[in-house]
Structure formats: structure tokens, C-alpha cells
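Student: Sequence first, predicted model second:
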Amino acid sequence: MKLKPTSLLIAGALMGAAVLPVQADPMVDLLKVLRDKGTISAEDYSLLANAAKAKEEKVAAEKEEMVSIVKETEKKSSLVTLDSKGLNFQSADKSFTANIGGRIHADYGFISDDYFDRNVANVNEVGNASKFRRARLGMEGTMFTNWLYGVEVNFGSNSSTEFTDVIIGYQGFENTTIKLGRHKMPSGLEELTSSNRISTMERSNPTNTFALGRYNGLTVATKGSNWTATGGTWLGDGVSAGENSDKDSDYGYAGRATFAPIQEKDSIVHLGLSYNHIKYEDTFSSDSLANNNGRLRARPNNNFFDERPVQVIYQGTESADTYGLEAATIQGPFSLQAEYFKRELNRKEFKDADVDGWYALATYTLTGETRGYRDGVMRTISPKNAVGKGGFGAWELVARYDELDVWDSSAAQEGLLVHSGSTNNNFNNLRGTKSEIWTIGVNWYVNDNIRFMANYVDADIKSDAANNAEGDIKAFLLRGQVAF
């Protein structure tokens, strides 16, 4: 049977209405033309136009339903992402999260000095070397929305593998976080700034000597729009081998408060103070002086040294009180920060001793970026034009001077050692009591995850003791860093 031209037009119109529903209006216009020319009847036009409109409405409803289903599926499905912050996992209801991240700090040192040459005949001079200063891998996140957890392991710096942070916490209170486990106690601006974000390869000698670092304990931190307050207490450090072997662990408490009277995008003024009390371990020994409780020692801002050129031991120390003052400012590409520490050593059989130290650090970003700041802690800079995205990254100049003095002349007449008591080599009997160190550096931020650092360190070791252990230690240090 042959189809009439009118039948072919009607069939084509029906197919168009079925296959191209989103074009219903043009189809209706076509039908109007056919009707007006008399190709199809008014009855056929009405039939086909209604069919096209009905099809359009049906498809629109189906699309809306499909979009709704897709959105609901996305909402209920778990989310896995990989970005600059590491590998991130999130449950469907967002109450469980996990972030896997880490850091690698590969260091290279070129060191010359006259300290060993002048003071120690039988100790090998430190020369050129390389090491992994830090190689960490960890995971952190939330459980049941408000519960925190975190574990990080360090594979670098020495031959042993140890925990850096292991915590369980709670953040269900407004602007307040509670943490239990091994983590940093509230002590010092430079100490609380991550090693991924400090502007020099090593923290200053006063920070390394007096700030608390990581201990196994409890902290409670609260904050407002421009202030923070943190308190903590601890029992031991959580990693020392044989920590409870024939002795009690060190314990203590600490507090830190900060205030930022100016806190704008490119302008920050920071003020802070801290205090901590350490009760040193009691050894179960007939010799009450057979420990290093009053030991104060420091490397020359150079982690390639196993020995510490600065070291004094105040025997009979039972506890110590440390006071810290902080000040910092960020003004566009320029930043300046300084800290002062004073420690009072409380001794059982001898006169108490007071020692102190301070540093000042200045940075300037040649490419114009502003250093970050959040919750009373300095952060790093983020390149405006990262390498690989049309730019050359960010470049930063750094200069720091720090001074550490662990000699109290009024207390030095009794119960004081300037060596460790060991007779392994002559170096133990020849230590300085004061360091004055300049650190000058340049940092290249390739992007938010990769940084290269170069530091020149000039350490002047002095001594007030009779051993005359003095000298200069100079080092050129390089680091390649990746953090995620």
C-alpha cells in the first residue's frame, strides 16, 4: 500500500515529536505552516500539536526526576578526593572523615668550624653530610562528627621510627577543642608553627631549649575572633624507651594565651605569653644527683650535629618554671617575630639557677605574597603564581638572630657540670655555655606543597666556664621539602 504525502508528513511530525521533544515549539510552528498551506487539516494539526506538547511535558518531568535522583545519590554517596591536602575520605553523612598526608624533608649540609679543632683533639670534625630530617606519614580525621583522631609516624631524623602525634579529641563545644595523647603542649610561637611552615630550616636555640614540644597529655584550647587560650598537662613524652623503668616520668602543666589587636587581610599584630612548670622524674637511686634533670643543651641551629656544643647540667634540679613572651607583625610581604624565654631551675641541694634566651626573625617575600596567620600561630605563604600555572612560584628572604645563655654565675659555684658525665670522648668535658647565631636564608615556594630552602648559619659558641670551650661553626644547608 502506498502512503499519501499527507500521511508521510504526519508520520514525520510524530517522529519529530518523539525524538526531539525539547524542540516542541519549532515543531508546532512547522505544523502551523502545514495547516495554513492546507497540507494537513485543522483536525490533524490539533492532534499533532497536542501530542508534541504532551511529550515535552512528560520529558521535562522525567528530566526533573532524574536530576533529583542524581542529586540525592551524590548526597548519599561517600566522597574520595586527592588534592594538595592529601588523600581525603568522607562518609555519606559527613560524620566520618579521614585524611592521609605526610612530609619529606631531605637535608644536605656543608659544615666548617674551628670549635672541634680548638677544643677536641680526638673527635672527628663534622663535615659534609646528608639526611632525611623528617619523613612522616599519618592519618587524621573525625568520627561521629565531633570526635577527632590522629596518628603520625616519623621515619626520618634518626635510626629509630617513632610516633610524632597520636591523639583522640573532641570538638563538639563551640570554639573549643580537647585533645588527649601525644601532641604539642602550649608553649612558644615558633614551636607551635609547623616545621612545614617555619621560615628557617631549624628553629632557634632558645625555642629548642625552652619550649616544650610534644608530650603525652591533655590540652583544652578555646578561641575567639582575635584571641586564643590553651591549657595543658602531661605525664611523660609517650615515646621514650623504658620510660617507667626505675624512675617516675616527668610531668607538668602549661598555658598559653594570644591576642591579635590588629587582624586584617594583609596586616597582623600578634601578642602572646606562655608559662609551663616541669616536675622532673624521681630516680630510685641512692645518688640523688645521678640524672640529667637540670641539663640544658643545644645544637648550633644545625641538626647534623649529634653532640651539643652548648651544654650545662645543674645537678639536683627538681623542677623548672619557664616564662615566654611573644610578639609578631605581618605587614604585606614583610613579617617580624620575636620571643623571649626565661627558665628558673629549682634545685634541692644547691642554689636555684636562672637562664634565658631570645630570638628575632624577619622575612620578606620578593614576589609580594603575605604570610599566613590563624588562631595565634604563624603560617606559611601561598604562591600567587605557582610553577606550572604560568608563574615562577614565590621567593622569600629570611634573617634571624638568636641568643642562648645557659650559665648562671651565681649558681655555678656549686653542683654544676659543663659536661655530660660520660668519658666516651674528650668532647663531653668541653662544652660552651652560650651561643650567638645568625641564620640567613632564601626560600622558593614552587607551589603549596613543594618548597626548597637554603640557609647559611654562623654560630659563635662562647663559654663562661673555665674549660674555655669556644669557637665558630659555619654551615651552608639545603632542603628539598614536599608536604601534603
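Tutor: Happy to help now that I have it.
Student: going forward, measure contacts and count neighbours with C-alpha atoms only.
Tutor: Will do.
Student: Just give me the residue right at the centre of this structure.
Tutor: With distances taken as CA atoms, centre = their mean, the residue of the chain nearest its centroid is residue 194 (3.4 Å).
Student: Can you tell me the closest non-neighbouring residue to residue 110?
Tutor: Of all residues beyond its chain neighbours, the one nearest residue 110 is residue 128 (4.4 Å), with distances taken as CA to CA, 6 or more residues apart in numbering.
Student: now swap in residue 371 and tell me
Tutor: The spatially closest residue to residue 371, leaving aside those adjacent along the chain, is residue 381, at 4.7 Å (CA to CA, 6+ apart).
Student: sorry, back to before: so the residue nearest to residue 110 makes contact with residue 107?
Tutor: No: Residue 128 lies out of contact with residue 107 (CA atoms under 8 Å); the separation is 11.0 Å.
Student: and the two? which has more neighbours close in?
Tutor: In this view residue 128 and residue 107 are compared by other CA atoms under 10 Å, and residue 107 has more residues nearby, 22 against 14.
Student: this is the other structure I want to compare:
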Amino acid sequence: MFRLVSLLSLVAFASPAVAQSAFNIEPRGRLFVDVASYEEDFATLQASVEDSTLRAARMGLQGGWGDFSFVTELDFGGDRVSFKDFRLRWSGENVRVTFGNQKTPNSIEYITSSTVNTFMERAQPAQTFRYDRRIGVLVDHSGENYSVAVGVFGGAIGDSNSDFGISDSTVIAGRATFAPINETGRVLHLGVHARQYNRDAGEPESVRFRARPGASLADRYVDQRTTAESSTLIGVEALYINGPFHVLAELATEDAERAADATAWGLSGGWMLTGESRVYRASDGIMRGVSPAQALSNGGWGAWEIVGRIDQLDTDSAGRQTSYTAGLNWQVERNVRVMANVIMADVDGPARFGEGDFQGVQMRFQVTWP
């Protein structure tokens, strides 16, 4: 009931958009409803599960005046309330400075919005290494085919319903991208990112490596905890778009005070059956959403895409998880999408529940605004 009342209150507060000559404000948000069925077959865990979840129920406001813009957003999905973007940005000529709770500049798939990502869940390189929104300042500079971003951040805001405490940790992160080919419908993107992570010794959790096998309702079958209080990460990424076809590759590795390390990589691709092309924005080095050439509301069939992915997390002492995903995406309208993913995963080594495998099917019904 609390979540429903909060959602209705935010909708009432946020509508309709107000526009003035020097100031504008409008609602923003997304709603993801997921259903899943999966089988877990491990040495100490055997289960057959059918479940559903409100994966995201995000409500907020965005707007700006002059060279300044802002975003405020809360998420009521997943049986909890969590802070998302709460940031203020100044934009100059090819330079931006952003203050507040925001994503750190790591991983093209992490930075790219979940509303446009190719799969229902991000690959293991974007899950494993505790990427999160954090309170800090980010400075970025961009040109026609490149971007550079550097930021200094404090802790992440907690997601408890009763305690929105800020964790005692610090992050210095940076990312650089270059697109030697940057044309409409044809892109080659290359990128590198790095992070130095430090957490206070008094915190209950230190550096940790874990990921789900591409399904939010599944468990984390590989989960390595360490006693380290700091770590260094480096990652590389590449994206190629050629008309209706795209392929994305990422690899990242993190060294936890030379006591433990983990490596995660992913390779994915997609083909638009209806001929549309993925959109790229060089100023951020990310993919953007797809607008169907013939939306359902205009008498068309929307945009249809088939996708596939293989990704892996390999740890020192908690095992290795390899996932295989195939999917079908239906972009009904610019802001309405239906997704279906079929996932198989193999877990080897001394994992949480021993060696075994996972098989699952999941679907998502997605609406975004504006």
C-alpha cells in the first residue's frame, strides 16, 4: 500500500510538464514488470521456481534552466525504495560538470540506460564489480567522436526502507572513448575505464565479486568475499554497429589489494529484423533507444530484434559462472517494449551451492516516459 500511495502521489505531483522561457520541468519514469520460470540444479540446491516482480517502478522529475539541468528520481521496484539519479549539471561548450548522486564512469553497458539495453539484465562485467550510483562530482569533455570523463565520489545511498544511510567508501573513476567510425547506422566505438575503490575497515562488507546469470530473480551462484578494503579495476569495451546489426564486447578485471582478483567478460549481438539501426551518442559513448520505423499505433508491426550473448565471471576461489542468453525484443512504440530471454548457465568450481547449472525463461513488459 505504501508503494502504491507513493507512486500515485509522485504521478500527481509530476503532471503535467511546466514550461517557461527560462525554466522547464517534466515527469520522467519507467515501469518494468518481469515474469520468470527457472530450474536450479546444483550439488546443494535443487529448485523449480515460477515468480514475478516489479523490476523497476521509477518516478521522478527532470528539467533545467539556461546551462543548468537536473534529475531527481526514486525507484519503488523490488520491494524496496531506492535513490537513483539526484543530480545537478552545468553544461558548457563540450564540457559538463555534474554534482550529486549519479553513476560512476565505468562500463558502456552499465552507463547505458536499462530502458534501451539489449537484454533484460546486464552482462556479468557490468554486474560483478559493485558499480553503483554514488554522491560525487563528475567532469566530462567530448567532441564529435570522443569522450573523456573523470569523477571523485563518496559513498552510495543505502536502499533500506527505513534507513537511507550513506556507505563509508570512496571511488575515483575515469573513462575514455573514441569512435573512429561515427556515421548514421555505422559506428565503431572503443573505450577504456578504470576505478580505484576504497571502503572503511569498519564496514561489514569489503570488496566482493558476484553476479547473477542474467536473471534478476535468480540467485548469485558465484559470490567471492574478501577481507580487502581497497581494489583497482580496469576495463575495456568495443561496440560495432552496421545497419540493423550490432555487436558489443566488454572485459574487466579487479585486483583486491593483491589478495584476490576476478575477471568478467561478455560478448553480445543483435539484429533488427525490421531494418532499424541502433543509435549511438558519442558525447557519452553509449547506445540510445530504438524508434520503430512503423509503430503499432501507426498501423505497423513495431521494431523486432533477435539477440544473443555469452558472458562469464571467473573468481580466484568462488568458482566460475558462464551464461548463454538468447532473446527477442519487440519495440512496440518508442516508449513501449516487450522482451523475452532464454538463459542457460554453467557453474564450475567451489561455488556457493557447488557445481551445477541454471536454465530459465523470462519476459518483461516495459513502459517509459517521457
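Tutor: That came through, no problem. As the structure is a computational prediction, the values presented were derived from the model and not from experiment.
Student: so where does the equivalent of residue 329 of structure 1 over in structure 2 fall, helix or strand?
Tutor: Residue pairing (TM-score structural alignment): residue 329 of structure 1 is matched to residue 240 of structure 2. Residue 240 of structure 2 is part of strand 230-242, with elements assigned from DSSP states H and E.
Student: mind checking what residue 36 of structure 1 lines up with in structure 2?
Tutor: Matched to structure 2 by TM-score structural alignment, residue 36 of structure 1 sits unpaired.
Student: that older thread, what about the residue nearest to residue 371 of structure 1, which SS state?
Tutor: coil (DSSP: H, G, I helix; E, B strand; the rest coil).
Student: repeat for residue 8 of structure 1
Tutor: Going by three-state DSSP, the secondary structure assigned to residue 8 of structure 1 is helix.
Student: now residue 15 of structure 1
Tutor: Using three-state DSSP, the three-state assignment for residue 15 of structure 1 comes out as helix.
Student: Which part of structure 1 matches stretch 108-121 of structure 2?
Tutor: By TM-score structural alignment, stretch 108-121 of structure 2 lines up with residues 189-202 in structure 1.
Student: Span of that stretch from start to end?
Tutor: Between the opening and closing residues of stretch 189-202 of structure 1 lies a distance of 14 Å (CA to CA, to the nearest Å).
Student: so what does the longest strand belonging to structure 2 touch, helix or strand wise?
Tutor: Among all segments of structure 2 classified by DSSP state E, the strand with the greatest residue count is strand 45-65. Under the contact criterion of 3 or more CA pairs under 8 Å, 6 or more residues apart in numbering; DSSP states H and E, the helices and strands touching strand 45-65 of structure 2 comprise helix 2-14, strand 24-42, strand 68-75.
Student: Any idea which of those gets closest to residue 183 of structure 2?
Tutor: Using CA to CA as the criterion, the shortest distance between residue 183 of structure 2 and these is 27.9 Å, found for strand 68-75.
Student: picking up where we left off before, average gap between the strand holding residue 240 of structure 2 and structure 1?
Tutor: Once superposed with structure 1, the aligned residues differ from strand 230-242 of structure 2 by a mean of 0.5 Å; criterion: mean CA distance after the TM-score superposition for structure 1.
Student: for that strand, which positions count as buried?
Tutor: The neighbour-count criterion (16 or more other CA atoms under 10 Å) identifies 230-242 as the buried residues of strand 230-242 of structure 2.
Student: ok, and what's touching the next helix or strand after it?
Tutor: Heading C-terminal from strand 230-242 of structure 2, the first helix or strand you meet, by DSSP H and E, is strand 245-256. Where contact means CA atoms under 8 Å, 6 or more residues apart in numbering, the residues beyond strand 245-256 of structure 2 that reach it are 107, 125, 129, 207, 226, 228-241, 261-272, 277-278.
Student: What strand or helix carries the aligned residue in structure 2 for residue 368 of structure 1?
Tutor: The pairwise alignment with structure 2 assigns residue 368 of structure 1 to residue 275, based on TM-score structural alignment. With secondary structure defined by DSSP H and E, residue 275 of structure 2 is part of neither a helix nor a strand.
Student: which residues of structure 2 fall in helices?
Tutor: Counting by DSSP state H, structure 2 forms helices over residues 2-14, 108-111, 124-127, given from the N-terminal end onward.
Student: tell me the most buried of the ones you listed?
Tutor: helix 124-127 (a mean of 24; mean count of other CA atoms under 10 Å).
Student: what's that helix packed up against?
Tutor: Helix 124-127 of structure 2 sits against strand 208-211, strand 245-256, strand 260-272, strand 303-315, with contacts defined as 3+ CA pairs under 8 Å, 6+ apart.
Student: residues in structure 1 aligned with the shortest one?
Tutor: Think strand 208-211 of structure 2. Aligned by TM-score structural alignment, strand 208-211 of structure 2 falls on residues 295-298 of structure 1.
Student: which residues sit in contact with the match of residue 368 of structure 1?
Tutor: Neighbouring residues of residue 275 of structure 2 by CA under 8 Å, 6+ apart: 243-244, 303.
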